[in-house]
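Novice: Give the three-dimensional model of this entry:
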Amino acid sequence: MAMNQARFHNNHIDRKSVRDFTILKKFNVSTHHSTNTVIKGVLWQPPLINWLKCNIDGAAKGNPGLASCGGIFRNHVADMIYCFVEPLGTASTFQAELCRAMRAIEVAYSRNWKNIWLETDSVLVVFLAFKNLNSNVTWNLRNRRNNVKLLLRQMNCIVSHIFRKGNQVADTLANFGSSLSSLASWHFVSDFVKDSLVKNKLGIPSFRICNS
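Specialist: So this is what the prediction gives:
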């Protein structure tokens, strides 16, 4: 209970800080950021019963550059259900981030998983691609994006942000994808992500250094 209260308190502070910052900017008020650094915990949260959570991430060497992506689906007790990795060839950062979201939604729909929580470090990309009709999606991905939007109408899907430190399983999968020549997937836990999976399941936080 105490841990849950602490998480709520921290999330409330973060939201309030962002709101206050936005208001100040609208009134052209200068803000002075503290140079002090603090260490903050990043905790992976499981989904509700009857939902699956898919953490997605991408890796790219350059923009554009050789890119790959990965994702992992887990249930309410943090057990892995399915994971995928996919090399994307040469792609921009935006294209790579869009592809990982589309692949996750396509996988979920094909397996009749209709309650999906997508978690990524690039929520803005997902919003621009699927919520904003005027988003600048390149022609070679436009039809696929439109098809995925149709799939989303038949699903319950929420999207949230997580810092990279809390997204280590998906990050490891994405980097592994750069060594492959085609899409690969597993229903079992691979050794190279096992430690991070156990850490998430036990509720052990990762830590990031940031300005206070």
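Novice: For the rest of this, base every contact and every neighbour count on C-alpha atoms.
Specialist: OK.
Novice: just the helices in the protein please.
Specialist: Secondary structure of the chain (DSSP state H): helices located at 2-26, 93-110, 123-130, 139-152, 168-177, 191-201.
Novice: Can you name every helix or strand that the longest one contacts?
Specialist: In this case it means helix 2-26. The helices and strands touching helix 2-26, judged by 3 or more CA pairs under 8 Å, 6 or more residues apart in numbering; DSSP states H and E, number zero.
Novice: Tell me which of the helices of the chain is the most buried.
Specialist: Mean neighbour count, computed with mean count of other CA atoms under 10 Å, is highest for helix 168-177 among those, reaching a mean of 23.
Novice: got the angle for that helix vs helix 93-110?
Specialist: Interaxial angle, helix 168-177 versus helix 93-110 (axes from the mean of the first three to the mean of the last three CA atoms, to 10 degrees): 110 degrees.
Novice: Need the contact partners of helix 168-177.
Specialist: For helix 168-177, the surrounding residues in contact (CA atoms under 8 Å, 6 or more residues apart in numbering) are 55-59, 68-72, 84-87, 164, 192-193, 196-197.
Novice: I have a second one here; can you model it like the first so I can compare?
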Amino acid sequence: MAQIFLGKKLGNNGLIRRDPPPPGWLKMNVDGSLAGNPGMAVIGGLIRDHSGMWVMGFCQKVGWASAIKAEIWALWQGINIAWSQGS
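Specialist: A predicted model of the protein is given here:
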């Protein structure tokens, strides 16, 4: 069974911090970006281990989409790639 580790929400203090997952876990970050809303969209993501080392990543043009659709598409694609790799 796949397990999911969710990072902590930082709020709106303007600081960017990466909380690594516990040892033996992986952490996936994904994002969708577009020109306009809706607009032409691209998605991408990466997976890192507990020491912050890059494990795998992806990027893809997805065509015309809304902001929320691009974000969900990025999450869906990231989960599919991780699942297919056994991560």
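Novice: what about burial for the contacts of helix 168-177 of the first structure, which qualify?
Specialist: 55-59, 68-72, 84-87, 164, 196-197 (16 or more other CA atoms under 10 Å).
Novice: Which part of the first structure matches stretch 42-52 of the second structure?
Specialist: Aligned using TM-score structural alignment, stretch 42-52 of the second structure spans residues 68-78 in the first structure.
Novice: Contacts only, for the aligned partner of Cys54 of the first structure in the second structure.
Specialist: Under the alignment (TM-score structural alignment), Cys54 of the first structure maps onto Met28 of the second structure. Contact analysis of Met28 of the second structure by CA under 8 Å, 6+ apart lists 45-48, 78.
Novice: Format those as JSON lines; extra columns: distance to Ala65 of the second structure.
Specialist: Below are those laid out as JSON lines (distance: CA to CA, whole Å):
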{"residue": "Gly45", "distance to Ala65 of the second structure": "17"}
{"residue": "Leu46", "distance to Ala65 of the second structure": "21"}
{"residue": "Ile47", "distance to Ala65 of the second structure": "24"}
{"residue": "Arg48", "distance to Ala65 of the second structure": "27"}
{"residue": "Gly78", "distance to Ala65 of the second structure": "17"}
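Novice: for the residues you listed, which one is nearest Arg18 of the second structure?
Specialist: Minimum distance to Arg18 of the second structure across those is 10.7 Å, recorded for Arg48 (CA to CA).
Novice: Wait, that closest one touches Leu26, no?
Specialist: Yes: contact status for Arg48 of the second structure versus Leu26: in contact at 5.7 Å, counting by CA atoms under 8 Å.
Novice: And these two? Which one has more around it.
Specialist: Higher neighbour count among Arg48 of the second structure and Leu26: Leu26, with 22 against 18, using other CA atoms under 10 Å.
Novice: quick one: the residue nearest to that one when sequence neighbours are not counted from Met56 of the second structure, how far?
Specialist: Nearest non-adjacent residue to Leu26 of the second structure, counting by CA to CA, 6 or more residues apart in numbering: Asp49, 4.6 Å away. Applying CA to CA, to the nearest Å, the value for Asp49 of the second structure to Met56 of the second structure is 10 Å.
Novice: Comparing those two, which residue is more hemmed in?
Specialist: Taking other CA under 10 Å, Asp49 of the second structure and Met56 do not tie; Asp49 has more neighbours (18 against 15).
Novice: Contact partners for that one?
Specialist: 20-21, 23-27, 55.
Novice: Spatially nearest residue to the residue minimising distance to the centre of the second structure, not counting backbone neighbours?
Specialist: By CA atoms, centre = their mean, the second structure has its centre lying nearest to Val30, at 1.7 Å. Sequence neighbours aside, Gly45 is the residue nearest to Val30 of the second structure in space, at 4.0 Å (criterion: CA to CA, 6+ apart).
Novice: thought the one you found was touching Trp54?
Specialist: No: applying CA under 8 Å as the test, Gly45 of the second structure and Trp54 come out as separate, 10.9 Å apart.
Novice: where along the second structure do the strands fall?
Specialist: All strands of the second structure, identified by DSSP state E, fall at 26-35, 39-49, 54-65.
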